[in-house]
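**Student:** can't give you the sequence, but here's the structure:
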């Protein structure tokens, strides 16, 4: 009995003395911010960190902010610039001019404040408090305008979880002239991290969400002039033999209007029930001696988009 009482008291004492702060290491915090969370001494003066409540989300980096200000798709609340920024940089000067034209308040702060605002991501001396990007639901956009002179390409992302991957994919999509990005349920949101990883291309792309991909594909099949291409490492057709001419022949009256490219993440791929609904299940074949069976989603996406758009643009 005494042993049991001693054991309970010791257990309570031990847990009360060794309980650690609950840190969320999924956030992009630096060693300095981790030390602050642990109340450890740091060379940074805590008073120098900006204490501000953002009205929206914090966009950071030169090109994401410049393109956001140019496209005016967001609402803008306040621009934060480094006190030691080089005013001779053309991009930075353009950002300041755009902010002044749009009557956006400008606040000059130290580097530590910008680090805090951007969660220690590479902000390049500028942050912007702004609203999120407008997102449309794809379910209300199934009707496609007929244009016999152009084949449009949509990129549908299936459960892409990493915002860095999302940013890289969007940058590639804009580079190759993709018309629209479709984010399915389970794919990460177009965050400031994704915008920075895209070098600002996220600010230029049309973004839509799809809550029910299976239903959406069923609606597309009824239109008869759309080709759905699924990219997966288990595909039964090598990418190099996927030909635009064959896709045109398989469409009603050879009147192909739009190509939908589905890309999934490298861990789970695309569900089998979705791949069965695609006209083409395409793979990128590895070298015969490769010990790796699949590519990073961003890299695989770049190869798919280049192969398809290169044939359209001939």
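**Tutor:** Done, it's in. For clarity, every value in this text was computed on a predicted model and none was experimentally measured. Residues are numbered from 1 along each chain as shown.
**Student:** only C-alpha atoms from now on, for both contacts and neighbour counts.
**Tutor:** Will do.
**Student:** what are the ranges of the strands in the stretch 201-314 of the chain?
**Tutor:** Per DSSP state E, counting those that start in this stretch, the stretch 201-314 of the chain carries strands over the ranges 207-210, 226-231, 237-238, 258-264, 280-283.
**Student:** what comes into contact with the third one?
**Tutor:** Read it as strand 237-238. Contacts of strand 237-238 with the rest of the structure, by Cα atoms under 8 Å, 6 or more residues apart in numbering, involve 280-285.
**Student:** and stretch 65-83, what's buried?
**Tutor:** Residues of stretch 65-83 classed as buried: 65-69, 76-82 (neighbour count, 16 or more other Cα atoms under 10 Å).
**Student:** try stretch 272-280
**Tutor:** Under 16+ other Cα under 10 Å, the buried positions of stretch 272-280 are 275, 277-278, 280.
**Student:** would you list those in TSV and tack on distance to residue 36?
**Tutor:** Below are these laid out as TSV (distance: Cα to Cα, whole Å):
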residue	distance to residue 36
275	47
277	51
278	50
280	52
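**Student:** putting a second one here so we can go through both:
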């Protein structure tokens, strides 16, 4: 299902969006605003586990497209999120070993869009992103994915490490991309797999990395020390494809 409205402004509009069951990725509220309607909106947001940011009026004015935000602006997801179970089901329906991409702290919508596009082409069954410190399914992500967002389920989870643990119990094992790892060609990437990619600046977080079974390194010969996150994901995804075909 496609949502046409991405930025929702004004108290009634935001409240209606929650009541209509729209997925709100983030809510911006005027700092210090404590009146009844705003309290009702923040209560609703907490119920749906929406990230709430209390910001100054200047910030809201900056974000506003209408100039009539009344102290609240919501970012609705451009597309609905899937459940992790939907991703496993997609693999089962194709009679394939699950291949899932997990993203740690990817905040650039162009990167996420490119990752969705490449993951779909590489035969991944879905993508898992965390709720915090990560971009959601925005309109920019949808555009950059070049339509792949319509075919590849994206799930959003509260805790990436806990999700990895749960998926391990279902037979998946995990490899993360990191410069300190073993050369990717020497890592066995066959079978049910989760590929973990971190942000360009920080890479995969320590807690998530500790949950991974293998750490794979992409060979690099340049003077700069990292690849764009979507390119790194593409390189490793196609090594998984190569090993699955061999």
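**Tutor:** Nice, thanks for sending it over. The structure presented is a predicted model; accordingly, all values stated were derived computationally and were not measured.
**Student:** can you pull the TM-score for these?
**Tutor:** Once superposed, chain against chain, the TM-score is 0.63 (TM-score structural alignment, normalised by the length of structure 2); 176 aligned residues with a Cα RMSD of 2.9 Å.
**Student:** out of the strands of the stretch 201-314 of structure 1, flag the one nearest residue 310 of structure 1.
**Tutor:** Among these, the nearest to residue 310 of structure 1 by Cα to Cα is strand 258-264 (13.3 Å).
**Student:** what's the angle between that closest one and strand 226-231?
**Tutor:** 20 degrees (axes from the mean of the first three to the mean of the last three Cα atoms, to 10 degrees).
**Student:** who touches strand 258-264 of structure 1?
**Tutor:** Identification of contacts with strand 258-264 of structure 1 by Cα under 8 Å, 6+ apart yields 151-160, 225-232, 269-270, 297, 301.
**Student:** let's see it at 6 Å
**Tutor:** 151-158, 226-231, 270 (Cα atoms under 6 Å, 6 or more residues apart in numbering).
**Student:** stretch 151-164 of structure 2 too?
**Tutor:** With contacts defined as Cα under 6 Å, 6+ apart, stretch 151-164 of structure 2 is touched by 81-84, 126-131, 208.
**Student:** any buried residues in it, and which?
**Tutor:** So for stretch 151-164 of structure 2, counting by 16+ other Cα under 10 Å, buried means 152-156, 160-161, 163-164.
**Student:** I'd like the distance between the equivalent of residue 202 of structure 2 over in structure 1 and residue 159 of structure 1.
**Tutor:** Matched by TM-score structural alignment, residue 202 of structure 2 corresponds to residue 268 in structure 1. According to Cα to Cα, to the nearest Å, residue 268 of structure 1 and residue 159 of structure 1 sit 8 Å apart.
**Student:** higher neighbour count, these two?
**Tutor:** Each of residue 268 of structure 1 and residue 159 has its neighbours counted (other Cα atoms under 10 Å); residue 159 has more, 20 against 11.
**Student:** structure 2: which residue goes with that one?
**Tutor:** The alignment partner of residue 159 of structure 1 in structure 2, by TM-score structural alignment, is residue 105.
**Student:** so its match makes contact with residue 135?
**Tutor:** No. Look at residue 105 of structure 2 against residue 135 with Cα atoms under 6 Å: they stay out of range, at 8.0 Å.
**Student:** may I see the buried residues of stretch 151-164 of structure 2 organised as JSON lines, with distance to residue 88 of structure 2 added?
**Tutor:** Shown next, in JSON lines, are those (distance: Cα to Cα, whole Å):
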{"residue": "152", "distance to residue 88 of structure 2": "12"}
{"residue": "153", "distance to residue 88 of structure 2": "10"}
{"residue": "154", "distance to residue 88 of structure 2": "12"}
{"residue": "155", "distance to residue 88 of structure 2": "11"}
{"residue": "156", "distance to residue 88 of structure 2": "14"}
{"residue": "160", "distance to residue 88 of structure 2": "16"}
{"residue": "161", "distance to residue 88 of structure 2": "18"}
{"residue": "163", "distance to residue 88 of structure 2": "13"}
{"residue": "164", "distance to residue 88 of structure 2": "13"}
